[in-house]
Structures are given as structure tokens and as C-alpha cells.
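Chemist: Quick check, what structure comes out for this input:
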Amino acid sequence: MATQVDYYEVLEISRTSSAEEIKKSYRRLAMQYHPDRNPGDAAAEAKFKEINQAYDVLKDEQKRAAYDRFGHSAFEGGGGGPGGFDFSGFGGGGLGDIFEQMFGDMMGRRGGQARSGNDIQTQVEITLEEAFSGVKKDVRVITRVACESCHGTGSGDGEAGVQTCPSCHGAGKVRAQQGFFIVERPCPTCHGAGKIVKDPCKTCHGEGTVERERTIAVQVPAGVEDGTRIRLTGEGEAGGNGVPPGDLYVHVAVAEHSLFQRDGANIYCRVPLRMAQAALGTEIEVPVIDGSRTKVKIPPGTQTGAHFRLRGKGFSVLRSSARGDMYIQVTVETPQNLTKRQRELLEEFETEAGEDVKHSPEHTGFFRRVRDFFEGTE
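Modeler: Below is the predicted model:
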């Protein structure tokens, strides 16, 4: 039996890592091993699938708790559960399938192991500008698609070679007594498909699906946030034998920007001012995330840390025409590499200013408090 790698080791985290640490490590590794960044590298592709499988479990609190307690046996067949109870008696689906089989019909779900093809996950990286306006991206995924030779039937004779399973009469599930319970399991004859194939297709060996690389267009909406997961129904792995395909989940990673920082619907931009501009006041022109420009009036005496709010110039709001605000954060730069004349002018200014609180109120006030502090201690 193949050795199963610990999911925490796969994501390079500890068992005490927070949800945010798990997400951060997943994003880093997913970007490192993404097929688009490692074309033709089978090892990177396998690692990418392993990373997504581990993240799918550890990001979910309930799945993570089950994994911490029971390990891989919580999700796979053949493992012993708590107290030595064998989960494989419930059709080999693990802890998650126990609840699916016992309560699935109550929740309106179809019983059986093959209710749909497997879901798959991938990641797409976009710029902050693309997140603001929305963008259509093509993603490449390695997945299972319907076999072209048998048109997904799994039969060498096409539909004519597919028959209704005689054991479950096409239901894909059978009932069995388990102590006081009557439990539904996938039919052992057709493995939940509800159909059997007498002459398997030579291309897919009766599976009805083959592995292929697909390019899928993903519409990323305006206002999307970093870490958002987009679900594309029916774009996952094909199920084969008439089973509907699974879903594709695309995790969106928004790249950092050289000018803007985003906080929800608000945008922050750090703008440096020369000392004279801050002291005398000025008008500056700043960029906006939508590609336009706007002017901001800086009043005389502006200090480092001052904020100026531009209403409606911020980020787009998901599924809305509204926009947040933009905040200009000012920092006052100290001049460097002064000429002789510049030094003379600054020295004249410093001499004339002296201890006048009107020129440097924070400086004067601070040192007065320092003096009072030392006098108090004495």
C-alpha cells in the first residue's frame, strides 16, 4: 500500500497553525507548483494536486478535526475508526460517506458512490487592476473528460452495450442491515453507476473517461477579494457511464500592487511630500485605481501621517455599482545632499524659528514634557 503523506507536511505547516497561516502557505505552494509555471513537469503537477488535496481538508474546520483524530481513514475506505469500528462496512467511503449514506436522502441528495465526477481545484493569479474591473482568464487543468471513443459510455459497443444493473435495477445503491440500522451503500455490482458494461471500451477500459488537459475560461467578477473561491458547475472531472461531471473550484490570488494597498472596498496610497511642499501647502496629482488621475489640495503645515479622503475613488464592490473611498497617506521627506546655500537657508530658518511654538508645535510640546518629566523625578 502506498505511503500517505501527512497533510500538514504537504502544506509545510504545524498542527497548531491558524486558518490564516494554512491559507498563506497554500497560496505560496500553489503558486510555486502551478502547472502554468512548470509546463511539462509531471512531478510539479503531482505536487500541485497533493497540495490542493491537503488544503481541501485542512481549510475546513470539521474535516480538519476529523483528520486530526482519525487521519486519512476519516476520508478513505478500509481504515479503522474510533474504538476499532471499521468504516469500510459503509461502502468504503470513509467517515464523510457514513453521514452521506445515513442522512443523504433526508437532505435531498442521491445515494451511491458515483453521484457525480470528482471536483477539481486550481488557482488563478490576477492584478489589482483586474480585480477592480473584473477579467476573463483562461486556466489550464489536468482532468478526466468523457472518452471520445465510447462517448463516455465505457462500452465498446456504445449505448447498445450498456445495460441496467440487475442487482440494483439501475438505482446505483442497495440496502443492507447494520445492527439496528438499514444502511444504503453503493451497489457492489455496478459500483454505484446503475449500469454495467459487457464489452469495455479499449481506450478507457470501461471507465468512460480519460485524462486530458483542458483550457477553461473563468470570468472573475469586479470587486473580487484575494482568496475568493469561484465555483464552475460541471467543469470538474467527468463521471463516466452517464454520471454527471463534478465542479471546478478556482482560487483567486490577487497580486500586490506597487502603488495601492487595498482594505475591503477602500484603497490607500502613500504619497511623499518635500518639506517645503508640506510647510507651504501645495496641490498634487495622484493616480486612481480606475486609471484616471485626480488632484488633492495639501494645506500649509501638513505633517507626516496626515490622511486625505477621496470619496468614491476606492475599490469596486462585488455585485454592486458602488465604490469605496481612496485615502492619501502623506509622508514628509527630509532633504538630503544639501548644497552649501541650502544649508545656509535652513540654518537661517532654524535660528529665526528658535523655540517659537508656532513653527514646530509638536517638537516644542514634546521637549517641554521631557523637561517636566525629569524635573518631576528629581
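Chemist: CA atoms for contacts and neighbours, from now on please.
Modeler: Fine.
Chemist: can you map out the helices along this protein?
Modeler: Secondary structure of the chain (DSSP state H): helices located at 7-10, 19-33, 42-58, 61-70, 95-103, 128-133, 275-280, 340-353, 361-377.
Chemist: of all the ones you listed, which lies closest to Arg109?
Modeler: If you check each of those against Arg109 by Cα to Cα, helix 95-103 wins as the nearest, at 8.2 Å.
Chemist: now the angle from that closest one to helix 61-70?
Modeler: For helix 95-103 and helix 61-70, the angle between their directions (axes from the mean of the first three to the mean of the last three Cα atoms, to 10 degrees) works out to 120 degrees.
Chemist: still on that earlier bit, can you put the helices of the chain in CSV and add distance to Ile182 and mean neighbour count?
Modeler: Converted to CSV, the helices of the chain look like this (distance: least, Cα to Cα, whole Å; neighbours: other Cα atoms under 10 Å):
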stretch, distance to Ile182, mean neighbour count
helix 7-10, 34, 18
helix 19-33, 38, 17
helix 42-58, 29, 18
helix 61-70, 24, 16
helix 95-103, 9, 19
helix 128-133, 51, 21
helix 275-280, 79, 17
helix 340-353, 90, 11
helix 361-377, 79, 11
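Chemist: I have a second one here; can you model it like the first so I can compare?
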Amino acid sequence: MKEDFYDILGISKNATAAEIKKAYRKKAIEYHPDKNPGDAKAEEMFKKAAEAYEVLSDPDKKARYDQYGHQAFEGGGFGGGGMNMEDIFSQFGDIFGSAFGGGGFGGGFSGFGGGQRRVKGSNLRIRVKLTLEEIANGVDKKIKVKRKKVAQGTTYKTCTTCNGQGQVTRIQNTILGRMQTATTCSTCGGTGQIIDKKPVNADAQGMLLTEETVSIKIPAGVVDGMQLKVSGKGNEAPGGNGIPGDLLVAIEEQPHPTLQREGDNLHYDLYISFSEAVLGTSKEIDTVTGKVRIKIEPGTQSGKILRLRKKGVPSINSYGTGDLLVHVNVWTPKSLSKEQKDFFESMRTDDHFQPKPEKEDKSFFEKVKDMFS
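Modeler: Next up is the predicted model:
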């Protein structure tokens, strides 16, 4: 089981954005590769702290994590299972300030990666529409994605401005003395590589927009707005040493014609006639796994709730499967023939037609309480 992100950073769930950032900086400096050369355990802690900060520093990701835990990002193997060093150094360099040689992450990264910065390609975002049946049962989707890839025939050479480092170091004289700063190389954009040769149909960076079919395994129980990550299926990075970005998949739940979702439970409104309520009947209703037939007992009251166990949606956190709640509504006719009116008129004072609620005929508030228990 993965460690709790709050425990990794040593903070409470009520921590502010400033407290989260401060806690991450403290952990990252403590376990930075430059301070712990060759220490695999420190490197692992460094990665864990960065992964925790990536989620908790983003309000949307934090909200999903607080509600669904690690499953909000890891369902079906969608990345999130440990960041690599390139991700950390490229995303969170501003957190360190001058903690390592005045160059932010530049100094630390050169010590880890052999002196050359690996740039990550940009992420792509798509929205996938799912039916309630697909959400309840899980589904494999094949989606066509347009992503940038290095064009065939493109070659690169070492940037002469930064000598392949991806950064330019400048030393300035100030009233406080000589200060060293490192900035991203403007010639190569931080890749350490520049174009040598490229085909005529490629862009200025040697990239070509291509269409690719990506297989996405969506686990059962996802919710509207949840975001899944397919690692390495975003845009490729220009240069010969970059790593591809990720494909971020946002879930959009399509409304169902007869079923309403509430968490892992489903609701179904069943309308029956007055005579069916009196005499009893059987009805066929929709579920996420197909139609089922249920029995309506004679004398069923309007508002009665029938619970079909485990006919709802599986929990994304593997806590089981929700139920299907069938709300029985007795339909009262609005127009009657004279013969029908005469019949009901004769029954107006009949003892069998007088309301006599029993203990099992719960009130509206008791039914609502039962629904949420």
C-alpha cells in the first residue's frame, strides 16, 4: 500500500498551500541527490516527496486525493506510481531557490544526470465520454490522439551556446559580492541540442504532428471529473535526449435515461398503476448489467423503496459495490369514466380503503435515513 501523501510531507490535511510548499522544500533539500550521493533510500524519499507535492499543491488534484485517495490517479495503471528525476527537476526547480549553488535545480541536476538536462515533452489533455454501463463495468477505449513526434530524418547537434548543458551560467558583481545564476539557454530552450537536419514538413524544432491510436484501460467506478494519466503518450520532446509528456484523460459521465447515480448507489423511479399496487405485479427494470424483473407485493404503498444489493457501481477504492434503490410510485389516474367513479365512490367509506399505516410503513424521513445508512 502506498504511503499517505500527508504523512510523507509530515503535514496535516488542513495544511495551507504555503505550509505544503514549505514542508516539501524541507524534505527535498534533506534528500537531494547532491547531499546524498549514491544513497538509493534518499533518492526514493526525494521522489516520494515530489510526487506528494505534485498532488497536494494542486487544488483540484488535492480535492480528488482527499476524496478517493491514490485511486484517483492510479486506477488501471495510469502513471502516478513514482516520478522520475527528469520530471522533478523540470517541474519544481523554483522550490529550491539558491539552496544548491545559486542555480536552483541546475546545480543539483547536473550532478545527477551527467551534466545534461533532459527536457520533458508537453502533456496532452483529452476528455472521454463514458456511459453509466461503461463506468460500472470498466472499459478499454481506443482513442485517436494527435501528438507531436520527432520527424523521421531529423538530426540534432550539441548547442554551441550552452555546450549541451541546457543552461547558461552568468556571474555578476553586486554590492554583496560575485553572484552566480543559471538560466535556461535561449538558443536550445534547455534541451542542450539544436537542429542539424530536418525534413521540409517538420516544424522549426524538427517535430511533426501525427495521429496515433492510444489504448486506454479505464477501471470500474471512475467518477465525473476524475483525471487519469497515460504516461509517455503526450508530445515528444525535441532533441535527442528528451522524454515524452503524458496523456491526461478527463472522465465525463453521460446521463443515463432511467438511472440516477449517487456515489456508488443508483436510483430508479418505478411507476405502477393503482390496481397493480393493490393486486401486486412484476416489473422489468434497467440495471447497469442488463434488465432484471422484480416482484411488487400486493398492497405496496407509494414511496416504498426496494433495495437490490450490489446492483450499483463498484467503488473505485475497492470498497465493494453499491446498491440499486427502486423507488415505487403509485400513479393516480386523473380522469375516470362514470362507472369507475361510481366504483370508487362506493369504496370511499369501505374499511379496506381507509389508511392504516403499519410499523413497516416508514415515514418519508425514515426512508431518507435508511437510504444513507
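Chemist: quick one on the thing from earlier: quick one: closest of the helices of the first structure to Phe260 of the first structure.
Modeler: Proximity to Phe260 of the first structure, assessed across these by Cα to Cα, is greatest for helix 128-133 (8.5 Å).
Chemist: how much does the closest one stray from the second structure?
Modeler: Once superposed with the second structure, the aligned residues differ from helix 128-133 of the first structure by a mean of 1.0 Å; criterion: mean Cα distance after the TM-score superposition for the first structure.
Chemist: corresponding residues in the second structure for that helix?
Modeler: The alignment of helix 128-133 of the first structure onto the second structure (TM-score structural alignment) spans residues 132-137.
Chemist: Isn't Ala28 of the second structure up against Ala50?
Modeler: Yes: with the criterion set as Cα atoms under 8 Å, Ala28 of the second structure and Ala50 qualify as a contacting pair; they are 7.4 Å apart.
Chemist: And these two? Which one has more around it.
Modeler: Neighbours of Ala28 of the second structure and Ala50, each counted by other Cα atoms under 10 Å, are more numerous for Ala50; the result is 28 against 22.
Chemist: List the contacts of the residue lying closest to Gly280 of the second structure once chain neighbours are set aside.
Modeler: Spatial nearest neighbour of Gly280 of the second structure, excluding adjacent residues (Cα to Cα, 6 or more residues apart in numbering): Pro298 at 3.8 Å. With contact set as Cα atoms under 8 Å, 6 or more residues apart in numbering, Pro298 of the second structure has these partners: 276-281.
Chemist: tally of neighbours for Cys269 of the first structure?
Modeler: Here the neighbour count serves as a burial measure; for Cys269 of the first structure (other Cα under 10 Å) it reads 20.
Chemist: what does Val313 of the second structure give?
Modeler: With neighbours defined by other Cα under 10 Å, the count for Val313 of the second structure comes to 26.
Chemist: Map it across to the first structure for me.
Modeler: Using TM-score structural alignment, the equivalent of Val313 of the second structure in the first structure is Phe315.
Chemist: Verify the stated contact: its match with Gln261.
Modeler: No: counting by Cα under 8 Å, Phe315 of the first structure does not reach Gln261; the two are 10.3 Å apart.
Chemist: residues touching the spatially most central residue of the first structure, list them.
Modeler: Most central residue of the first structure, judged by C-alpha distance to the mean C-alpha position with Cα atoms, centre = their mean, is Gly227 at 3.2 Å. Taking Cα under 8 Å, 6+ apart, we find Gly227 of the first structure in contact with 251-254.
Chemist: Please repeat the previous calculation with a cut-off of 6 Å.
Modeler: For Gly227 of the first structure, the set of contacting residues under the criterion of Cα atoms under 6 Å, 6 or more residues apart in numbering consists of 252-253.
Chemist: do you know how far Leu124 of the second structure is from Gln205 of the second structure?
Modeler: Applying Cα to Cα, to the nearest Å, one obtains 18 Å for the distance of Leu124 of the second structure from Gln205 of the second structure.
Chemist: and the gap between Glu45 of the first structure and Asp138 of the first structure?
Modeler: Spatial separation of Glu45 of the first structure from Asp138 of the first structure under the definition Cα to Cα is 18 Å.
Chemist: ok, the nearest residue to Phe364 of the second structure once chain neighbours are set aside to Val368 of the second structure distance?
Modeler: In this structure, Phe364 of the second structure finds its nearest non-sequential neighbour in Gly303, 7.9 Å apart by Cα to Cα, 6+ apart. Computed with Cα to Cα, the distance linking Gly303 of the second structure and Val368 of the second structure is 11 Å.
Chemist: out of the two, which sits in the more crowded spot?
Modeler: A count of neighbours by other Cα under 10 Å puts Gly303 above the other of Gly303 of the second structure and Val368, at 18 against 12.
Chemist: thought that one was touching Val328?
Modeler: Yes: counting by Cα atoms under 6 Å, Gly303 of the second structure touches Val328, with 5.3 Å between them.
Chemist: and Glu345 of the second structure, what pairs with it in the first structure?
Modeler: Going residue by residue (TM-score structural alignment), Glu345 of the second structure aligns to Glu347.
Chemist: which residues in the stretch 201-350 of the first structure form strands?
Modeler: 209-220, 229-232, 248-254, 260-263, 266-274, 282-287, 293-298, 307-310, 326-333 (DSSP state E, counting those that start in this stretch).
Chemist: Tabulate the ones you listed in CSV, adding columns for distance to Glu125 of the first structure.
Modeler: What follows is those, written out as CSV (distance: least, Cα to Cα, whole Å):
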stretch, distance to Glu125 of the first structure
strand 209-220, 11
strand 229-232, 12
strand 248-254, 5
strand 260-263, 16
strand 266-274, 20
strand 282-287, 23
strand 293-298, 26
strand 307-310, 28
strand 326-333, 24
